[in-house]
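**Student:** dropping the sequence and predicted coords here.
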Amino acid sequence: MHGPASAAWLLVALCLASGAYCLLRMRTRGPSGQGAAGEALMGFGMAVMAVPAAFVTLPAQVWFAGAAAFTAASLHAALTARHSPHHLHHLVGSAAMVYMSLVMAVAPASHHGPHAGPGGLPVLTGLLLVYFAGYTLLSGVRLIPAPATATGSPGPDSGPPGWGERAELALVCRLTMAIAMVSMLLAM
């Protein structure tokens, strides 16, 4: 990724925090834990991609290995997509990571090649930008709290949910990674 180093390091920190939280979510058995492994892989992969090029330049083999890992994640998401619509988002995210890994593996100037639209923006990059910007907006709207409703008192066994079981934290994690994806696609 190219851009200001301070913004890149902030992106690295956010992606690492999201990946670490997703690892915590993997321990839960509820709906929040579903897909957490793929999201953890996504967070850590995005953190590696966001490291400023001035700090370290990784060899092409690392990016090809990343593309292979995310291809496997894409296949898993494709096979499980019929069980949950959220797995379709995992499929798009994993495919985007494959695309960005391959772009980073080849010469920097080659991603403005024959697939570029007007102004030099590759068509696939533009489509991914539209998708993740829309997902970001939708996730942000979902975080708006609903009006409180009167419910009965909690039962004796119900306590506050653990860190890995909080649906709003999982949504914040996904929102953070979608924003990071938009910023990384813009930097390509």
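**Tutor:** Received it, and whenever you're ready, just let me know what you need.
**Student:** drop to CA atoms for contacts and neighbour counts, all remaining ones
**Tutor:** Will do.
**Student:** stretch 123-134: how far from the chain's middle?
**Tutor:** Stretch 123-134 has its C-alpha centroid displaced from the chain centroid by 13 Å (C-alpha atoms, centre = their mean, to the nearest Å).
**Student:** which residue ranges of this structure form helices?
**Tutor:** Assigned by DSSP state H, the helices in the chain fall at 5-25, 36-50, 60-80, 86-105, 123-142, 167-187.
**Student:** nearest to Pro161, of those?
**Tutor:** Of all those, it is helix 167-187 that lies closest to Pro161, at 9.4 Å by C-alpha to C-alpha.
**Student:** give me the distance between the two termini of stretch 99-110.
**Tutor:** Stretch 99-110 has an end-to-end distance of 13 Å (C-alpha to C-alpha, to the nearest Å).
**Student:** ok so, going back, most tightly surrounded among the helices of the chain?
**Tutor:** Per-stretch averages of neighbours, counted by mean count of other C-alpha atoms under 10 Å, single out helix 36-50 among these, with a mean of 23.
**Student:** take a look at this one as well, against the first:
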Amino acid sequence: MHGPTLVNWLLALLTAAAGAYCLTRLRHSPNPLDSPDAPHATCAAAAGHQAGAHPLLAREADAAEALMGLGMAGMAVAGAAVPAPVWAWLFGVPAAGFLVAAVSAPARRGHRLHHAVGGLAMTYTALAMTASPGHHHHTANAGAPLLTGALLVYFGAYSLWAGTRLLHTPGGSVTVGTAGLPQACRLTMGIGMFAMLLTM
């Protein structure tokens, strides 16, 4: 990324922690054959869905959040050192899958569209980073200004929304182990995506 090295490492640390948390939730998520009534506070709960959501949808959300967080951490550190096609496949394919799923099925359509936008934004950012061969960081004014601006508005608004929901968790504070911590992770990734786009 284009910016102070310390900021890059802080962003990588925060997004890696968020991604690792969702990866842990994925590992400990209930078996889809188990009763859907079993309590499970997933990262999906932070998007306004109840913790008792269908296990398959909960695992899908956790996997998407883990990929997003760990991918942002890797991009913040590695940047253009990783070939653009690798980033494009890593984020573009899941983004297309979420887009198709959102169009074909009504279940949690808004959540899937958000993951599709996130994956496409990551793909776009990676391609812009690697547009100038030989550069490890972002170059100034890389990418399409209008598209970058639209994504900045989206992730800026999303971060404000996620922050508002975090403040309205039960008791008005973050409660570790409930919906508060997953929402904090989603807020971190929203801000991380905004920061990555801002440096383009």
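**Tutor:** Noted; the coordinates are in hand. Here the structure is a predicted model, which is why all the values come from computation and not from measurement.
**Student:** that older thread, okay, the helices of the first structure in JSON lines with distance to His115 of the first structure next?
**Tutor:** Output for those, formatted as JSON lines (distance: least, C-alpha to C-alpha, whole Å):
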{"stretch": "helix 5-25", "distance to His115 of the first structure": "27"}
{"stretch": "helix 36-50", "distance to His115 of the first structure": "22"}
{"stretch": "helix 60-80", "distance to His115 of the first structure": "20"}
{"stretch": "helix 86-105", "distance to His115 of the first structure": "13"}
{"stretch": "helix 123-142", "distance to His115 of the first structure": "6"}
{"stretch": "helix 167-187", "distance to His115 of the first structure": "15"}
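**Student:** counterpart of Thr176 of the first structure in the second structure?
**Tutor:** Following TM-score structural alignment, the counterpart assigned to Thr176 of the first structure within the second structure is Thr188.
**Student:** Provide a list of residues in contact with its match.
**Tutor:** Taking C-alpha atoms under 8 Å, 6 or more residues apart in numbering as the criterion, Thr188 of the second structure is in contact with Leu14, Thr15, Ala18.
**Student:** from Val117 of the second structure, how far out is the first one?
**Tutor:** With the distance defined as C-alpha to C-alpha, Leu14 of the second structure ends up 21 Å from Val117 of the second structure.
**Student:** try the second one
**Tutor:** Using C-alpha to C-alpha, we find Thr15 of the second structure at a distance of 17 Å from Val117 of the second structure.
**Student:** can you check the last one too?
**Tutor:** Here Ala18 of the second structure is placed at a distance of 18 Å from Val117 of the second structure (C-alpha to C-alpha).
**Student:** residues touching the counterpart of Ser159 of the second structure in the first structure, list them.
**Tutor:** Counting by TM-score structural alignment, Ser159 of the second structure corresponds to Thr136 in the first structure. When contacts are counted by C-alpha under 8 Å, 6+ apart, Thr136 of the first structure touches Leu175, Ala178, Ile179.
**Student:** ditto for Pro94 of the second structure
**Tutor:** Applying C-alpha under 8 Å, 6+ apart, we find Pro94 of the second structure in contact with Ala116, Gly119.
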